[in-house]
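A.B. asks: predicted model and sequence below, questions to follow.
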Amino acid sequence: MHKIDEKLADVTARIMRAAQSAQRNAADISLLAVSKTQPAERLREAYNAGARRFGENYLQEALDKQQELTALNDIEWHFIGPIQSNKTRAIATHFSWVHSVERLKIARRLNDQRPAELGPLNICLQLNIDNEPSKAGVTLNELTTLAGQVAQLPNLALRGLMAIPAPASNPEDSRRSFAQVAAALKQLRQSHPNCPLDTLSMGMSADLEAAIAEGATTVRIGTDIFGPRPNAAAANARSL
């Protein structure tokens, strides 16, 4: 059995070493446990080992797990997958963060459907930093316009950017892309000084060190905590 407590400790130690190497404070870097396709019991194991922030890609699967884990009321749920228009109400109601906003239409729906009593929904814009046709996200050329539009929506808090660079044979090769994301966030801070733009969601199991070296504040780790994903095809079917 894949021991989640040991793996979580290993990832936490990697984050601390990477932060030290980059001369950063490890406390400024959050670990998001990517739990897509993992059963609720595995999330409970991670919770008992200290994880509190969980990232989900598939809405119905996530809602089922939230129901099973209701008693763990300090979990912070993050939606990190593609967003269809018919899913926005549930996402706006059941998540604290959304990392994958790439269209104004989706942002407006999340804004309009966010329950007022929950406060603003934290938003990261997904940036397709390497302009890959197969990946979602806005381009650098589109980013400024979308950020300006999202910043005007009162029930959303524009917190930063999320990106997944193109695959690289050497994780260090991703540093150029990560550096571009960091530079894009710096520019947004200058143009939107009233937004709490404090989040760079980038870096996964294979390249978290490179991401932290370039300023990541949230690393999204799945495999190195939970092990290989179980029956991803079935999970995808459940999300439809």
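C.D. replies: Cool, the structure landed.
A.B. asks: please count neighbours and contacts with C-alpha atoms only from this point.
C.D. replies: Fine.
A.B. asks: pull out the buried residues from stretch 73-83.
C.D. replies: 75, 76, 77, 78, 79, 80, 81, 82, 83 (16 or more other Cα atoms under 10 Å).
A.B. asks: make CSV from these and add secondary structure to it.
C.D. replies: Below are these laid out as CSV (DSSP: H, G, I helix; E, B strand; the rest coil):
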residue, secondary structure
75, coil
76, strand
77, strand
78, strand
79, strand
80, coil
81, coil
82, coil
83, coil
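A.B. asks: closest to residue 28 out of those residues?
C.D. replies: Proximity of the buried residues of stretch 73-83 to residue 28 was ranked by Cα to Cα; the top entry is residue 76 with 16.9 Å.
A.B. asks: so which of the buried residues of stretch 73-83 comes closest to residue 65?
C.D. replies: Checking the buried residues of stretch 73-83 one by one against residue 65 (Cα to Cα), the nearest turns out to be residue 77, at 10.6 Å.
A.B. asks: how far away is that closest one from residue 227?
C.D. replies: 20 Å (Cα to Cα, to the nearest Å).
A.B. asks: closest to residue 47 out of the buried residues of stretch 73-83?
C.D. replies: Using Cα to Cα, residue 75 is the member of the buried residues of stretch 73-83 that lies nearest residue 47, at 8.1 Å.
A.B. asks: alright, now check it against this:
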Amino acid sequence: MTDHSPAVAERLHSIHERIAAAQRRAGSDAPITLIAVSKKQPAAAVRAAADAGQRVFGENYAQEGIAKRRELDRDDLLWHHIGPIQSNKCADIAAHFDWAQGVDREKIARRLGAARGEAQPPLQACVQVNISGEASKSGVAPDATEALCALVAEQPGLQLRGLMAIPAPPADGQPPQADFERMRALFDRLRAAGWPLDTLSMGMSADFETAIACGATMVRVGSSLFGART
């Protein structure tokens, strides 16, 4: 069995140093939440990250995330479902995850809210915005974001926390800074309109430092922490 602990712990330390450096360059001391994206990674790697101090994990596939949560059986970890949410997975996500970051349409918001158990705290929700306008990508259009935020806020089983985006990488291979800046502008505009948003989730392994410079409060890092997916 592979011992993931030393490599994962070292990478986690390096990522935290890079986050701190990005904050210093941006002149910001606002807290940044690191989500360890553990999609397609073995539970042993997730456990190694948890043992090294990581507390927030992200999964793209509901059943995979549920299985890892059960295997680790730790009450001190938070689990985010990231990305597109299928209608038939809403009940599982509402029951077993702490956050849903891919709320992109009315039906999903209503189903998640209805499925969240009354004995559970509200499911923390981020509206996914298709900031780059890709036809193949999930997410609400920027000009429809406020209406979806309003609907999410109305659901008794949900708590609206903020916005999430997965911008398209530019053709030149550079970080999608313009899309990050548009997301920050949208986030600020909604806050100015009175929406109590505290989370702007954007930036992944290849571009999280640029995202922080543009105002991200939450970054999602997978390969830089765990290495290549198995």
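C.D. replies: Yep, it's here. Being a predicted model, the structure only gives us computed values, none of them experimental.
A.B. asks: so which residues of the second structure form helices?
C.D. replies: For the second structure, the helices defined by DSSP state H cover 5-26, 43-51, 62-72, 90-96, 106-115, 145-154, 177-192, 208-213, 223-226.
A.B. asks: for the corresponding residue of the second structure for residue 83 of the first structure, which residues are in contact?
C.D. replies: Matched to the second structure by TM-score structural alignment, residue 83 of the first structure sits across from residue 85. Residues in contact with residue 85 of the second structure (Cα atoms under 8 Å, 6 or more residues apart in numbering) are 102, 103, 108.
A.B. asks: swap in 7 Å and give it another go.
C.D. replies: Residue 85 of the second structure makes contact with residue 102, according to Cα atoms under 7 Å, 6 or more residues apart in numbering.
A.B. asks: same deal with residue 146 of the second structure?
C.D. replies: Going by Cα under 7 Å, 6+ apart, residue 146 of the second structure touches residue 190.
A.B. asks: so how far is residue 58 of the second structure from it?
C.D. replies: 25 Å.
A.B. asks: and what of residue 211 of the second structure?
C.D. replies: Using Cα to Cα, which is the criterion applied here, residue 211 of the second structure is 18 Å from residue 58 of the second structure.
A.B. asks: show me what residue 175 of the first structure aligns to in the second structure.
C.D. replies: Residue pairing (TM-score structural alignment): residue 175 of the first structure is matched to residue 177 of the second structure.
A.B. asks: can you check residue 112 of the first structure too?
C.D. replies: By TM-score structural alignment, residue 112 of the first structure lines up with residue 114.
A.B. asks: nearest spatial neighbour of that match, chain-adjacent residues omitted?
C.D. replies: Excluding the flanking residues, the one nearest residue 114 of the second structure by Cα to Cα, 6 or more residues apart in numbering is residue 157, at 6.3 Å.
A.B. asks: my guess is that neighbour contacts residue 113. True?
C.D. replies: Yes: Residue 157 of the second structure lies in contact with residue 113 (Cα atoms under 7 Å); the separation is 4.2 Å.
A.B. asks: hmm, back to that, what's near enough to touch the counterpart of the residue nearest to residue 114 of the second structure in the first structure?
C.D. replies: Per TM-score structural alignment, the equivalent position to residue 157 of the second structure in the first structure is residue 155. By Cα under 7 Å, 6+ apart, the contact set of residue 155 of the first structure is 111, 114, 119, 120, 121.
A.B. asks: can you say which of these are buried?
C.D. replies: Applying 16+ other Cα under 10 Å to the contacts of residue 155 of the first structure flags 111, 114, 120, 121 as buried.
A.B. asks: and those, which is closest to residue 95 of the first structure?
C.D. replies: residue 121 (7.8 Å).
A.B. asks: test my guess that the closest one contacts residue 159.
C.D. replies: No: the pair residue 121 of the first structure / residue 159 is not scored as a contact, 9.6 Å apart, by Cα under 7 Å.
A.B. asks: quick one: map residue 93 of the first structure onto the second structure.
C.D. replies: Residue correspondence to the second structure (TM-score structural alignment): residue 93 of the first structure is matched to residue 95.
A.B. asks: ok, now which ones touch the closest residue to that match other than its chain neighbours?
C.D. replies: Counting by Cα to Cα, 6+ apart, residue 95 of the second structure lies nearest to residue 116, which is 6.0 Å off, once chain neighbours are set aside. By Cα under 7 Å, 6+ apart, the contact set of residue 116 of the second structure is 94, 95, 123, 157.
A.B. asks: for residue 77 of the first structure, same thing?
C.D. replies: 53, 54, 55, 95, 96, 97.
A.B. asks: from residue 223 of the first structure, how far out is the first one?
C.D. replies: It stands for residue 53 of the first structure. For residue 53 of the first structure, the distance to residue 223 of the first structure - Cα to Cα - is 15 Å.
A.B. asks: neighbour count: these two, which is higher?
C.D. replies: residue 53 (21 against 16; other Cα atoms under 10 Å).
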